[in-house]
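**Student:** Output the structure for:
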Amino acid sequence: MSEVRIQTEDFDLSHEMAQLRAGNARVGAIVSFVGTVRDLNEGAAVAEMELEHYPGMTEQAIQGIIEQAKARWPIYGAQVIHRVGPLKPMDQIVLVAVTSPHRGEAFSACEFIIDYLKTEAPFWKKEQTPDGARWVDARSSDDQALAKWS
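**Tutor:** Down below sits the predicted model:
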């Protein structure tokens, strides 16, 4: 099972994990990553972050990332839920979850998916700071994380 959802509403981690492994007794590992909004970025307080995306293209890009992970590791399922719209510090932004026979494959595939998601999926972030709104540029650390998979 692979699922990609872009949504404004929050998600329930326990519910999503149960759905991902439901009925599959072969699953030996579930690994998940949840990204949240920080209250500080690049030295500035963040009151709100707004995420925008390119509908249709974003889901297709993420599905392609999941397919690449499936080609590299024996995973049974993967799920990506990414929120858009205005978010406050401590809000959940993204869930990446992977099921596989063993933990090593699940950890690797989950890390691969989030690394590619951070650099390859068409999302744009705007933060509200005390100095006003600012668009967030891509980070070199995200590019470095991606490079290890080449």
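**Student:** rest of the way, CA atoms for contacts and neighbours
**Tutor:** Fine.
**Student:** Quick check: residue 51 touching residue 86?
**Tutor:** Yes. Applying Cα atoms under 8 Å as the test, residue 51 and residue 86 come out as touching, 6.5 Å apart.
**Student:** Next, the contact list for residue 63, please.
**Tutor:** Applying Cα atoms under 8 Å, 6 or more residues apart in numbering to residue 63 gives the contacts 2, 3, 4.
**Student:** Would you quantify the distance from it to residue 113?
**Tutor:** As for residue 63, its distance to residue 113 is 10 Å (criterion: Cα to Cα, to the nearest Å).
**Student:** For the residue nearest the centre of the chain, give its distance to residue 24.
**Tutor:** The geometric centre of the chain, computed from its C-alpha atoms, lies nearest to residue 94 (Cα atoms, centre = their mean), at 4.3 Å. According to Cα to Cα, residue 94 stands 24 Å off from residue 24.
**Student:** ok, now residue 30?
**Tutor:** Per Cα to Cα, residue 30 is found 12 Å from residue 24.
**Student:** Contacts only, for residue 61.
**Tutor:** With Cα under 8 Å, 6+ apart, residue 61 has these contacts: 120, 121, 122.
**Student:** Please identify the helix or strand for it.
**Tutor:** Secondary structure assigned from DSSP states H and E places residue 61 in helix 57-72.
**Student:** After that helix, which helix or strand is next?
**Tutor:** strand 77-83.
**Student:** Let's compare: structure for the following, please.
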Amino acid sequence: MGITDEHPGERSGPDPIRLLAIRDTPLSLDEVFAAVRDDAAGGTAFFVGTVRDHDGGASVRGLGYTGHPTAEAVLRRTAAEITAKYPVRALAAVHRVGDLEVGDLAVVVAVACAHRGDAFDACRRLIDTLKEEVPIWKHQLFTDGGEEWVGA
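**Tutor:** Have a look, this model is predicted:
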């Protein structure tokens, strides 16, 4: 199951990438947690991104995410890089596209490792790389009628 602590480059057992998706339906913390449950993992780290009600001093009323057709393939490559670099037992990442309201879950990632430090490090790297490299763009709508594309 994933990379062993003793030999970070070796794999044994099933693929540690358990769930990857870009979808236009609501995200579930329970689904992601179930995907990364692993009896050999002593630590599971999550990141949950939600739509906030402000950005850069302006009030946000909602937003829309649009993904490029290659987004899921780039997400898979990103996940594979994380599992190659860290001793990951299980990994999951789901990102929402479409129209979202304030408070909606936009992205959920989780990483399970034998030790909490590795889980935190891998999870942080996963979300940071996802936001930097996966071609998903945010169209923010402000309460004053303004709008802005982010990441395009």
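**Student:** Give me the more crowded residue out of residue 51 and residue 86 of the first structure.
**Tutor:** residue 51 (19 against 16; other Cα atoms under 10 Å).
**Student:** Please say which position in the second structure the more buried one maps to.
**Tutor:** Under the alignment (TM-score structural alignment), residue 51 of the first structure pairs with residue 65 in the second structure.
**Student:** So that match: helix, strand or coil?
**Tutor:** strand (DSSP: H, G, I helix; E, B strand; the rest coil).
**Student:** if I read this right, it contacts residue 138, doesn't it?
**Tutor:** Yes. Counting by Cα under 8 Å, residue 138 is a contact partner of residue 65 of the second structure at 4.6 Å.
**Student:** what's the next secondary structure element after the top helix by length along the first structure?
**Tutor:** Ranked by number of residues, the top helix in the first structure under DSSP state H is helix 103-120. Next along the chain after helix 103-120 of the first structure, taking DSSP H and E as the criterion, comes strand 123-129.
**Student:** buried stuff in that next one?
**Tutor:** 123, 125, 126, 127, 128, 129 (16 or more other Cα atoms under 10 Å).
**Student:** what does stretch 60-72 of the second structure give?
**Tutor:** 60, 61, 62, 63, 64, 65, 66, 67, 71, 72.
**Student:** between those, which is nearest residue 35 of the second structure?
**Tutor:** Comparing the buried residues of stretch 60-72 of the second structure against residue 35 of the second structure with Cα to Cα places residue 72 closest, at 17.6 Å.
**Student:** Might one say that the closest one is in contact with residue 23?
**Tutor:** No. Shown here, residue 72 of the second structure and residue 23 do not form a contact pair, counting by Cα under 8 Å, at 9.8 Å.
**Student:** quick revisit: switch the contacts of residue 63 of the first structure over to a markdown table; also include distance to residue 12 of the first structure and neighbour count.
**Tutor:** Converted to a markdown table, the contacts of residue 63 of the first structure look like this (distance: Cα to Cα, whole Å; neighbours: other Cα atoms under 10 Å):
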| residue | distance to residue 12 of the first structure | neighbour count |
| --- | --- | --- |
| 2 | 17 | 15 |
| 3 | 15 | 15 |
| 4 | 15 | 19 |
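**Student:** Same check for these, but in the second structure.
**Tutor:** With both residues aligned by TM-score structural alignment, their matches' Cα atoms under 8 Å, the contacts of these that the second structure also has are residue 4.
**Student:** Neighbour count for residue 30 and residue 24 of the first structure, which is higher?
**Tutor:** Counted by other Cα under 10 Å, residue 30 of the first structure and residue 24 do not tie: residue 30 has more neighbours, with 24 against 11.
**Student:** circling back: among the buried residues of stretch 60-72 of the second structure, which one sits closest to residue 27 of the second structure?
**Tutor:** Closest approach to residue 27 of the second structure among the buried residues of stretch 60-72 of the second structure (Cα to Cα): residue 65, at 13.7 Å.
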